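Student: Mind looking at a prediction? Sequence and model below.
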Amino acid sequence: MKAVQVVSHEQRKEFLDFPIRIFSDDKNYIRPLDKDIEEVFDKKKNKFFRSGECERFLFLNENNETVGKVAIFINKKYRQEQPTGGIGFFDCINDQRTANFIFDFAKNHLAEKGMEAMDGPINFGERDKFWGLLIEGFSEPLYGMNYHPPYYKNLFENYGFEIYFNQLCFGRKVHDSVAENFMEMHARISKNKNISSKRLKVKDLGKFAKDFTEVYNKAWASHGEGKQLTETQTLKLFNSLKPIINEHISWFIYENEKPIAMWMNIPDLNQWFKHLDGKFGIWQKLKFLLVKKFTKNRKMIGLVFGIVPEWQRKGIDGYMIWEGTKHFRKTTDFEDYEMQWIGDFNPKMMKIAENLETEVTRKLATYRYLFDRTKTFERHRIL
């Protein structure tokens, strides 16, 4: 077996196409857009190259056939107790010997660069895409979410990887009954004439970006690993979402016109992208517009839910949930609601998910492997 660094056009194509052979019989697999993966490895588009390095490899057997692939990277901003590198975009045939060869190669590659551990499968980028190994809930993946065969879990754990943290997705049916206490909260808060609700509208994107930034920075940025957002950053994000924003499913709550809570949701793009076979050229873009127009999207994704500290535990969550729910039940075709993953190190956010009367729909895991096998393994600290 040998490792070959991906440098040529043909090798990049093989890196993208190899998973198709792994998932050929899996009806739930949705091929990610090639462009989304390629942008991770584009130094002009991925800002993490400014403070890190990333290489990707194919692994070939004695017949020169691809049997595995992986990306190996170092992100200097990924600060851990010990210098820790990352591996991602791992795919492999169902063979432990092959997986061990790939993991050994990655370990040696990172050790030569001063790393003492490796996490995977993670992304050379933010945690919102391509992060974690799917270990439970093998249903169609959400857009930007990793999807793996069940046997990958054994490949990782048999090698010696341990779970650094679990990533839980929570979901519910849109038309399931809403908790009685939420209805009581809504009835009580509705009597307060200073409180109002508004749904996000594209024509007022600047205003809602400003309001989102204010609520987010008060609700989340001061906790744990949160970071302050600027209004410019938020507006850039909102503008990137503009083509797929549904004006009926994201809600903001105000006290005397001052934003105090927000609930951001978008349609699951994979419900449209699964018809494109990973491509997004001119013809696929036209097809996407047709699919988007004539194919009803039945799943919405929860991005962010936040309440400013002074209004937490006062019933605003119940008020906002019922304000939004009663509206989008009437105005949209959505049947399923699923939240982006929450780390099990974040009990506060998990509690919010539970308060939404959700259940765990899928579980991913971020694994860690310590190169010094005598060192005590520690899980992610609780926030």
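Tutor: Here it is on my side, so go on. These figures come from a predicted structure and were not determined experimentally. Numbers count the residues shown, from 1 in each chain.

Student: When you work out contacts or count neighbours from here on, use the C-alpha atoms and nothing else.
Tutor: OK.

Student: do you know how far Lys45 is from Lys191?
Tutor: Lys45 sits 49 Å away from Lys191 when distances are taken as C-alpha to C-alpha, to the nearest Å.

Student: contacting residues around Leu134?
Tutor: Contact partners of Leu134, counting by C-alpha atoms under 8 Å, 6 or more residues apart in numbering, are Asn146, Tyr147, His148, Pro149, Pro150, Lys153, Arg362, Lys363, Leu364, Ala365.

Student: and the residues you listed as TSV, adding secondary structure, distance to His248 and neighbour count?
Tutor: Putting these into TSV (DSSP: H, G, I helix; E, B strand; the rest coil; distance: C-alpha to C-alpha, whole Å; neighbours: other C-alpha atoms under 10 Å) gives the following:
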residue	secondary structure	distance to His248	neighbour count
Asn146	coil	28	22
Tyr147	coil	29	25
His148	coil	33	21
Pro149	coil	35	18
Pro150	coil	36	15
Lys153	helix	39	18
Arg362	strand	26	19
Lys363	strand	28	20
Leu364	strand	30	27
Ala365	strand	33	24
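
Student: Just say helix, strand or coil for Ile301.
Tutor: strand (DSSP: H, G, I helix; E, B strand; the rest coil).

Student: number of nearby residues for it?
Tutor: Around Ile301 there are 20 other residues, counting by other C-alpha atoms under 10 Å.

Student: Second structure follows, compare the two:
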Amino acid sequence: MPGGVTVVPVQSKAELDRFIRVPMRLGARDPNYIAPLLFERGEALTAKGNPFFQHADVQFWLAVRDGRDVGRISAQIDHLNPLTKDGVGHFGMIAAEDDPAVFAALFDAAEAWLKARGCRIAQGPVNLSTNEEVGLLVEGHDSPPMFMMGHDAPHTPGRIEGQGYGKAKDIYAYVCSVADDLPAPILRRVRKPPAEGVVLRTLDMKRLDQEVQTLTGILNDAWSGNWGFTPTTEAETQALATNLKLLLDPRLAWFAEIDGEPAGFMILLPNINEAIADLRGKLLPFGWAKLLWRLKVKGPKTGRVPLMGVKRKFASTMRGQLLPFQLIDAVAQAARKLGYERYELSWVLEDNVAMRRICDAGGARVYKTYRVYEKALA
């Protein structure tokens, strides 16, 4: 290909390992880049470890020049995503050296694959599902990313735009100080005894599978109107329960019920990136001990709220409108006692007015912007 670049489809375990390591090499000199755990990436990017592959077609590629891996990209079609019926396919996992020839070669491969399967529009990055990592970091490179949030090289937005892509949506990451209470007028309402029929409770670890089913039901209902949302399947729910066991602190996972019906939830997870920043992706020989000590003994200072929602039937009611603030206050009080200093609410669509108002009213501020790009495929 032009520029001496060869694009190789990933077909073997060794090639997948190379694929995973590309951004690790590119980000080695970036003080804010944090290498993911290699074993976790290996599971997330294979059908054996990720139920996403049960309802999606996926292909990965490596860009190689002179025997050296200089970039990577994925393309995928999620058959449960409502945008698929409109001819939308996704690219993702994009990482490459600052060279237009490398980006051109990678996007040529991904777009040809999508077009061959009937796609008329390419959107991304989506890594791999809209329930995982979405968007490319375009603002906020001056701080490390939180758990399951991307940190892309600053040259990447311009190179993607150079391939003919434009903005589809921006999504925001908000940051909150745990030390700050909600504004006084809101706090006075939140700290009153709950309205009749409203119950707030923490997650019951003894019934974790059932609790995750409840969470998933609320999530699929609350987020159903969001752009690009894909319902979570039963298999993905089970995988979620398994993956959360190590991370979940029931004191930071709250449910709300209205008249005995699950109505809302909020979960704060410890920021794993804080604990693995110096492990370089490896848990052996001593990484496991360091990770567990930092999470369970030392305790994290930062966290992320990746999951929060209120059922749509309650969201427009007086009791339902107060639930997000009651949940935020309950989680913040618990986090404060556990030594947390700040947490992130992410991701929030730019046109999700209701959620943005909640974040703004709660004193949170946007500190990172991620962008989803799109391009019509000729």
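Tutor: Alright, I've got the coordinates. Computed from a predicted structure; not experimentally measured.

Student: that older thread, got the contacts of Leu134 of structure 1 as JSON lines, with distance to Ala353 of structure 1 columns?
Tutor: Formatted as JSON lines, the contacts of Leu134 of structure 1 follow (distance: C-alpha to C-alpha, whole Å):
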{"residue": "Asn146", "distance to Ala353 of structure 1": "21"}
{"residue": "Tyr147", "distance to Ala353 of structure 1": "22"}
{"residue": "His148", "distance to Ala353 of structure 1": "25"}
{"residue": "Pro149", "distance to Ala353 of structure 1": "27"}
{"residue": "Pro150", "distance to Ala353 of structure 1": "26"}
{"residue": "Lys153", "distance to Ala353 of structure 1": "26"}
{"residue": "Arg362", "distance to Ala353 of structure 1": "14"}
{"residue": "Lys363", "distance to Ala353 of structure 1": "14"}
{"residue": "Leu364", "distance to Ala353 of structure 1": "16"}
{"residue": "Ala365", "distance to Ala353 of structure 1": "18"}
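
Student: Where do the strands of the stretch 151-300 of structure 2 begin and end?
Tutor: Applying DSSP state E, counting those that start in this stretch to the stretch 151-300 of structure 2 gives strands spanning 166-177, 198-202, 253-258, 261-270.

Student: right, so of these, which gets closest to Arg68 of structure 2?
Tutor: Nearest to Arg68 of structure 2 among the strands of the stretch 151-300 of structure 2 is strand 166-177 (29.9 Å), distances taken as C-alpha to C-alpha.

Student: what's the mean distance for that closest one versus structure 1?
Tutor: Taking mean C-alpha distance after the TM-score superposition for structure 1, the mean distance separating strand 166-177 of structure 2 from the aligned residues in structure 1 is 1.1 Å.

Student: Please tell me which residues of structure 1 that strand aligns onto.
Tutor: Residues 162-173 of structure 1 are matched to strand 166-177 of structure 2 when aligned by TM-score structural alignment.

Student: So for structure 1, which residue is the most central one in space?
Tutor: Asp128 (3.5 Å; C-alpha atoms, centre = their mean).

Student: That residue: what's it in contact with?
Tutor: Asp128 of structure 1 is in contact with Gly144, Met145, counting by C-alpha under 8 Å, 6+ apart.

Student: Helix, strand, or coil at it?
Tutor: Secondary structure, three-state DSSP: Asp128 of structure 1 is coil.

Student: what lines up against it once you look at structure 2?
Tutor: In structure 2, Asp128 of structure 1 lands on Asn131 (TM-score structural alignment).

Student: Please report how far the closest residue to Asp170 of structure 2 other than its chain neighbours lies from Glu350 of structure 2.
Tutor: Among residues not flanking Asp170 of structure 2 along the chain, Arg371 sits closest, at 4.5 Å (C-alpha to C-alpha, 6 or more residues apart in numbering). Distance, Arg371 of structure 2 to Glu350 of structure 2, by C-alpha to C-alpha: 10 Å.

Student: what's around the residue mapped onto Asn64 of structure 1 from structure 2, how many residues?
Tutor: Counting by TM-score structural alignment, Asn64 of structure 1 corresponds to Gly67 in structure 2. Gly67 of structure 2 has 9 neighbours, counted by other C-alpha under 10 Å.

Student: what do you get for Thr232 of structure 2?
Tutor: Thr232 of structure 2: 17 neighbours (other C-alpha under 10 Å).

Student: circling back to that earlier point, of all the strands of the stretch 151-300 of structure 2, which lies closest to Gly89 of structure 2?
Tutor: Closest approach to Gly89 of structure 2 among the strands of the stretch 151-300 of structure 2 (C-alpha to C-alpha): strand 166-177, 13.3 Å.

Student: in that closest one, what's buried?
Tutor: Neighbour counts over strand 166-177 of structure 2 (16 or more other C-alpha atoms under 10 Å) mark Gly166, Lys169, Asp170, Ile171, Tyr172, Ala173, Tyr174, Val175, Cys176, Ser177 as buried.

Student: What of stretch 91-101 of structure 2?
Tutor: Across stretch 91-101 of structure 2, burial judged by 16+ other C-alpha under 10 Å covers Phe91, Gly92, Met93, Ile94, Ala95, Ala96, Glu97, Asp98, Pro100.

Student: Same question for stretch 27-39 of structure 2.
Tutor: Result for stretch 27-39 of structure 2 [16+ other C-alpha under 10 Å]: buried residues Gly27, Tyr33, Ile34, Ala35, Pro36, Leu37, Leu38.

Student: Now distance to Ile267 of structure 2 too, for the residues you listed, in a markdown table please.
Tutor: Shown next, in a markdown table, are these (distance: C-alpha to C-alpha, whole Å):
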| residue | distance to Ile267 of structure 2 |
| --- | --- |
| Gly27 | 30 |
| Tyr33 | 25 |
| Ile34 | 23 |
| Ala35 | 24 |
| Pro36 | 22 |
| Leu37 | 22 |
| Leu38 | 25 |
